[in-house]
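Visitor: Could you look at this predicted model? Sequence included:
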Amino acid sequence: MRHTSATPGPCLQPAPALSGHLPVLVSGAPDIGTQVLAERLRDAVGSGSPSFHVGEHPPHWLARMSDSGPQPRVLLVVDAQRGIDTEAHRFGLLASQLGIRRLLLAVTGMERMDWREDVFARLRHQYRAYAERLGIEQLTAIPLSLKGDDNIVEPSGRLSWYQGPTLLAQVQAEAKLPSGERPEAADAPSQVSDQFAAHLLWLDDQPLYPGRVYRLRLNDREVDARVSEIKHLLQVDTLERMAAKRLRRDDLAFCNLALDQALPFNAAGECPATGTFRLYERTQDTLVACGLIAFGLRRATNLHRHAMKVDKASRAAANAQKPCVLWFTGLSGAGKSTVADRVEQRLQAAGKRTMLLDGDNVRHGLNRDLGFTDEDRVENIRRVGEVSKLMVEAGLITLASFISPFRSERRMVRELLEDGEFLEIFVDAPLEVCEARDPKGLYKKARAGALPNFTGIDSPYEPPQAPDLRLPAGELDADTLAGQVIDLLRRRGML
C-alpha cells in the first residue's frame, strides 16, 4: 500500500476562460447519439474553439470534470421520445454538486415526434423544474435532430416555432462568458483531514457495507478508507432522502468517510481536482465508487497518542510469550469454539496468559446491538478486530472464534496487527457435516425460513484462500485439532 504525505496548498483556479478555449462536457446515454453530436460540433468548430469531451458514464464524466482546468459547460443530451430519465437526472445532480450553475439541454430526435412544440416544451419544463431544485440557475434547452443538421450548426426550417440559437451558436456564446461559478474559491487553501463527508456514487455489483476497508485515490495520493456512516440515500428522480444500511449499484448517498491518513482536499464544488475521488476494491484494484467531497469533519484534531512507559514488548516479556491472535473461522457447527476452548486450556496449563473471544459471548455485550445482516456482520468483525488488537497490546495470546464469513474483514483484522501477530485458522468442515451436527438447531431453523441471513444457507461464506492453518474438522476430533494449533504456535516461536 502506498501512503503519501502532503503539504496543503491553494486550489488555484485558472483565469476566466477565453473565447474558444472553454471545455464542454457532453453527457447522455450512448444509444441516443451523444457521441455523434459531439463529433459534429467538433467538426464544425475546428481547432481553437471550445473542446468537446464525451462523458457517457459518471466515472468518466467526473474524471473529465476534475481534469478540465476551467470549469466546463455541461451539455446534457436527452431523447425527445424517451424523455427525461434517471440518467439525465443523475448527470444534473452530479453537476450541481460540483458547483455547476448553468446547463445546456439538447433534445434530440425531434423528427420522430413530428417536430411538435408541445413535446419540447414539456421536456424543457420538466427538466427546468428539476434543475431549479438542484440550484441550477440557468437552463438553455434547444430542439434538434441528428438525422439532418437541424439546429446543430444551421437553423432548422422545420422548427418555425423555435426562435432561439442553434446549439453551436449557444455553445460559442457560452465560451465568451467568464466561468464565474466559483470566484470565492480562487485562492482558498486546501483543508487537511482524515475524515470528510461526501456524495458517493456506488458502481459495483457487490454492495457497500459501512466499515469495510477500500482504497481511496484522491488526486495523486492513495490511502485506505472506509465509509463510517451512510447519512442518507438520495433518490435521484425525486431527491427524496432515505435511510440505508448498504449501497447497491448506481445508488447515490451522502456518507461520512474515515481515512487512515490525513489528506489535503477542497470541497468538490470549489475545486474538482482535489475534491473528487475514487474508491477501489483493495485486492483486485476494481473501481467500486466515485465521490465528491462536501466538507471535512474535524472530530479528532485534538486527539494524540500518549507514549506509555509500559508497552506491548514489556507486557509480552513479563508473560514470557509472544502475543498474537489465533483467528478461528469456519461455518456454524464446524467446531471453532470447541477447538479454541481446548487450545486455551492447554495454554493455561502451560502457564500462558490468554483471552478467548467467542462470537456468541461477544454478542451478549459489546455487540448486542448488532443483528446478522451482512452489514452487521462487517461491523461485528470490525469491533472484535479492534478489541483483539488491544488484547495483543496487553501481551496476551488472544483466541477469536467467529464465523467471520468475509475475506475482506478477516484481512482487515490481520492488517490491524503487526506482521506475524495474526494467525488465520480455518476450521474446515463441509456444510453437510455442520448441518448434520447442528448443535444449536440453527440449520433446521434456517431451512424452515425462521432464521434469515444464516451463513451457508442464504448468506455467503468465503473460505480462506491461504490460511496459516487448515484444520480438517470433518475428519479429526477436537483434541487432535487443538494439538495442531499448539504445534503451529511452537513453529512460529510464539511459545
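Guide: Done, it's in. Numbers count the residues shown, from 1 in each chain.

Visitor: contacts, neighbours, all on C-alpha from now
Guide: OK.

Visitor: okay, now residue 436: neighbour count?
Guide: 12 (other C-alpha atoms under 10 Å).

Visitor: for residue 38, same thing?
Guide: Applying other C-alpha under 10 Å, I find that residue 38 has 20 neighbouring residues.

Visitor: for residue 58, same thing?
Guide: Other residues close to residue 58 by other C-alpha under 10 Å number 19.

Visitor: Touching, it and residue 89? I think so.
Guide: No - Residue 58 is not in contact with residue 89 according to C-alpha atoms under 8 Å; the separation is 11.8 Å.

Visitor: Kindly list the longest helix within the protein.
Guide: Ranked by residue count under DSSP state H, the longest helix found in the chain is helix 374-393.

Visitor: what's that one packed up against?
Guide: helix 312-319, strand 324-329, strand 397-401, helix 407-416 (3 or more C-alpha pairs under 8 Å, 6 or more residues apart in numbering; DSSP states H and E).

Visitor: mind redoing it with 10 Å?
Guide: Counting contacts by 3 or more C-alpha pairs under 10 Å, 6 or more residues apart in numbering; DSSP states H and E, helix 374-393 is packed against helix 312-319, strand 324-329, strand 354-358, helix 359-362, strand 397-401, helix 407-416, strand 422-428.

Visitor: Determine the set of other helices and strands touching the third one.
Guide: So the one you mean is strand 354-358. strand 324-329, helix 336-349, helix 374-393, strand 397-401.

Visitor: Of all the ones you listed, which one comes closest to residue 36?
Guide: Among these, the nearest to residue 36 by C-alpha to C-alpha is helix 374-393 (43.4 Å).

Visitor: So the nearest residue to residue 79 once chain neighbours are set aside versus residue 162, what's the distance?
Guide: If you skip the residues right next to it in sequence, residue 79 has residue 108 as its closest partner in space, 5.0 Å away by C-alpha to C-alpha, 6 or more residues apart in numbering. Computed as C-alpha to C-alpha, to the nearest Å, the residue 108 to residue 162 distance reads 14 Å.

Visitor: So between these two, which is more surrounded?
Guide: residue 108 (29 against 16).

Visitor: didn't residue 267 look like it was pressed against residue 190?
Guide: Yes - between residue 267 and residue 190 there is a contact under C-alpha atoms under 10 Å: 8.7 Å.

Visitor: Take this one as well and set it beside the first:
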Amino acid sequence: MDLLRFITCGSVDDGKSTLIGRLLHDCAALSDDQLAALGAEPDFAHLLDGLSDEREQGITIDVAWRYFGTGRRRFIIGDTPGHEQYTRNMVTGASVAEAAVLLVDVRKGVLPQTRRHAAILALLGVRALVLAVNKMDLVGFDRARFEAVAGDFAEVAARLGLPAPVAVPLSGLTGANVVIRSNNMGWHDGPTLIEALEAIPAQDDLGAERPFRLPVQGVLRDGENRRAIGTVAAGRIAVGDRVVVQPGGFASAVAGLWIGEQPVAVAEAGRAVALSLAGDVDCGRGAVIASAGDPPPVADRFEANLVWMGDEPLLPGRGYWLQLGSQSVTAFVQRPKYELGIETGEKLAAKTLGPNAIGVAELSTDRPLVFEPYADSRALGGLILVDKESHATVACGMINFALRRTANLHWQELSVDREARARIKGQHPRVVWLTGLSGAGKSTIANLLEKKLHAAGRHSFLLDGDNVRHGLNRDLGFTDADRVENIRRVGEVARLMTDAGLIVITAFISPFRAEREMVRDLLEPGEFLEVFVDAPIEEAERRDPKGLYAKARAGELANFTGIDSPYEAPDRPDVHIDTTAVSAEAAAERIARLLLEPHED
C-alpha cells in the first residue's frame, strides 16, 4: 500500500485535534493504554496535544505527527496549530505534506485564518485538499449551512489556485462522516473523510519519468575512492548513465551505486544512495548530480514567495543565511514587491514583511545556486532564511523563477588589477570601520587619522556618515531598513575604493552587527579593521554635539540609536577605543600605527 502524508489545519477551535483523535479511534489505530486513558467520556484532542502548554491553554502549538492505516492505505497525519502566532509551525507541516484537510466550523464559516492557511497551502504546492466542514451536529446537520460554507471556500480556493477541494460535512466529536457514514446526513452523496483521503491519487511527481536529481549531502572517502551521498529527489539513475554536476556543468558517468553497503544497478526517487562518478570530478556537499540531458539551472538572483516567520520584521538589504537543500549561501532580500492580503487576496504595497506575513520579493545570493522552481521541485525550490546573529529561522521561501537579466551581465577583464593599483601607491588597501554611538567621537578620530596617514604619504579617503547622506544616501531615512541599506551602499563603495588601492576610513554609527559583518565579507581577508569607538550613552548624551539626544528625548526625533533604536556593540572588535579614558589624538595615533606597520605579503 502507498503512503499519504497529510496535515490538518484551519482556524483555532475549529476542532482539528478532536477530529484526528476521532479518526485514529474509529480506524482502530489506538493502543490499549491510549484507549484506557481516554476513559468513559473521551477527550480525543488530548491524544495529540502532547505539550504541557497545549494542555493548559487548550490549543495546539507544535506539529504533532501520527501514523495509522486502513485496509486500503497507510497515512502519516500532522495536527498543525490554528493560532496566527504559530503560523511558522503550520508552514513546517505543510512543507512536507502531499495533501491537507482544512477544517471550518460550520457555525463560523470561512475566517481570516482559514484564508491564511489556504494561501499557505497554495504557496507550498499541496496537491490535494479536503474541506472538512466540522461541528455539523451543532446546526442540526443542516444541508444549507454546509453548502453555503462549501461554496464560500470554493471561491477562496479558486482565487488562490488551489486544487478543487472535496467538501465533507462531519462531526469530529460524534464521528459522523469521519469513518462511519452518518444517517443524519443522508443528503450527502459524497465520500466520508477517510474515503476522501483514500481516494487521493498516489504521489507520482517523483516518478522515473522526471529528470534525475541528487542533491549531494556529503562525500564518503575510502582511499582514492569517493562516493557522493544523498537522497534521490527526482527521477531514476542507473550505473553507466551520463550525468552532470552542478554548479559547473562537469560531465561524467555513474560508475557505481549503493544503497547502504549493497551495490545496486538502479536507484529511484526517495532512496538514500551512495554514488561514484567516473573520472576526477569535483563534487562535494551542496552540489547537485543531474541527468546530462536536462540539468537544473544555476542563478544568483530570484523571485520567491516568502512566509515571514521571524519575531522581528524583514530588513531589506540585510544578509541572511539561505539554506536550500544542502546548499548554504548568503542572501540579500530586496524590498518586497508586495504583501499578500490574506482577507482579499490583493497585492498590497509593502516596505517590509512582519511576523506571519506572506509576500513576494527578489533575492540575490553571494554565490550561484542550483535550483528549480518550487512548482516543479520542492527539493530544489524550497528554501529557508536564517538570521546570522540569532541563528533563528526567520522565513521560508518558494522560488518562482530566476531573474534572467543577470545572464546578460559579465565581469569585464581589466588589464590593471587591484594589486597593481595598490603596488603603485606603495600600500595595502584597508577599510578602517569606526562604529559607535552618536557623539562617541568617530568623526573626530577619523579626521585625525586621515591627517596622520596623509602626513605619512598614504593614499586614503574618508567616508563620513553625515557627508554621505548629503549625496549618495540622501534618499534614505533612519528606519532599521534604511540603516541597513545605508551601510550596504557604503560597504560597496568602500570595496570599490580598496580595488583602487586606497585606505578607506569610515565613520558611521552602523548599529547592527550583521551589516558590519556583511562589509567584512565583501573584502579580502585582513582588509577590514573594525574599530569600536566606545562611549557610555550618558557620556555621549552629555557631549551631544548636534543636540540630537535632546531632540530624541523630547520625541522630536524618531529611530535615534541608543534612545528608541538599538545599538549592537561589537563582540570582538579589532580595536577598542574607550573615549572616556583615551583622547581622540591618542586613539588616532594608535590606529595609524597599526596601519603603518610593515605588512607581510
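Guide: Nice, I can see it. On a predicted model such as this, the values are computed, not experimentally measured, just so you know.

Visitor: Mind checking the TM-score on these two?
Guide: Scored against TM-score structural alignment, normalised by the length of structure 1, the superposed chains reach a TM-score of 0.87; 471 aligned residues with a C-alpha RMSD of 2.7 Å.

Visitor: that older thread, I'd like the helices and strands packed on strand 354-358 of structure 1 as JSON lines, with mean neighbour count appended.
Guide: As requested, these are exported to JSON lines (neighbours: other C-alpha atoms under 10 Å):
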{"stretch": "strand 324-329", "mean neighbour count": "26"}
{"stretch": "helix 336-349", "mean neighbour count": "19"}
{"stretch": "helix 374-393", "mean neighbour count": "20"}
{"stretch": "strand 397-401", "mean neighbour count": "25"}
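
Visitor: The ones you listed into TSV, with extra columns for distance to residue 360 of structure 1?
Guide: Formatted as TSV, these follow (distance: least, C-alpha to C-alpha, whole Å):
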stretch	distance to residue 360 of structure 1
strand 324-329	14
helix 336-349	10
helix 374-393	11
strand 397-401	9
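
Visitor: Please identify which of the ones you listed is closest to residue 73 of structure 1.
Guide: Nearest to residue 73 of structure 1 among those is helix 374-393; the distance by C-alpha to C-alpha comes to 39.6 Å.

Visitor: compared with structure 2, how much does the closest one deviate?
Guide: Compared with structure 2 after fitting, helix 374-393 of structure 1 deviates on average by 0.6 Å (mean C-alpha distance after the TM-score superposition for structure 1).

Visitor: counterpart of the longest helix of structure 1 in structure 2, which residues?
Guide: Under TM-score structural alignment, helix 374-393 of structure 1 corresponds to residues 480-499 of structure 2.

Visitor: Could you measure from the most centrally placed residue in structure 1 over to residue 203 of structure 1?
Guide: Relative to the mean C-alpha position of structure 1, the nearest C-alpha, by C-alpha atoms, centre = their mean, is the one of residue 289, at 4.5 Å. Going from residue 289 of structure 1 to residue 203 of structure 1 by C-alpha to C-alpha gives 5 Å.

Visitor: any idea which residue of structure 2 is furthest from its center?
Guide: residue 455 (49.2 Å).

Visitor: what's the counterpart of that residue in structure 1?
Guide: In structure 1, residue 455 of structure 2 lands on residue 349 (TM-score structural alignment).

Visitor: Now for its match: which residues touch it?
Guide: By C-alpha atoms under 10 Å, 6 or more residues apart in numbering, the residues touching residue 349 of structure 1 are residue 343.

Visitor: and it, how far is that from residue 414 of structure 1?
Guide: 27 Å.

Visitor: Not counting sequence-adjacent ones, nearest residue to the aligned partner of residue 174 of structure 1 in structure 2?
Guide: The equivalent of residue 174 of structure 1 in structure 2 is residue 200 (alignment by TM-score structural alignment). Using C-alpha to C-alpha, 6+ apart and skipping the chain neighbours, the partner closest in space to residue 200 of structure 2 is residue 128 (6.9 Å).

Visitor: Just give me the neighbour total for that neighbour.
Guide: 20.

Visitor: which SS class is the residue mapped onto residue 100 of structure 2 from structure 1?
Guide: Using TM-score structural alignment as the criterion, residue 100 of structure 2 maps onto residue 74 of structure 1. Assigned by DSSP: H, G, I helix; E, B strand; the rest coil, the conformation of residue 74 of structure 1 is strand.

Visitor: Surely residue 74 of structure 1 touches residue 64?
Guide: No - between residue 74 of structure 1 and residue 64 there is no contact under C-alpha under 10 Å: 11.1 Å.

Visitor: what do those two both touch?
Guide: 23, 24, 25, 53.

Visitor: And the third one? What does it align with in structure 2?
Guide: What it means is residue 25 of structure 1. So residue 25 of structure 1 corresponds to residue 7, using TM-score structural alignment.

Visitor: Now that match. Nearest residue, chain neighbours left out?
Guide: Nearest to residue 7 of structure 2 is residue 78, by C-alpha to C-alpha, 6+ apart, at 4.4 Å.

Visitor: Secondary structure class of the one you found, three-state.
Guide: Quick answer, by three-state DSSP: residue 78 of structure 2 is strand.

Visitor: So residue 252 of structure 2: helix, strand or coil?
Guide: Assignment for residue 252 of structure 2 (three-state DSSP): strand.

Visitor: Then residue 292 of structure 1?
Guide: strand.
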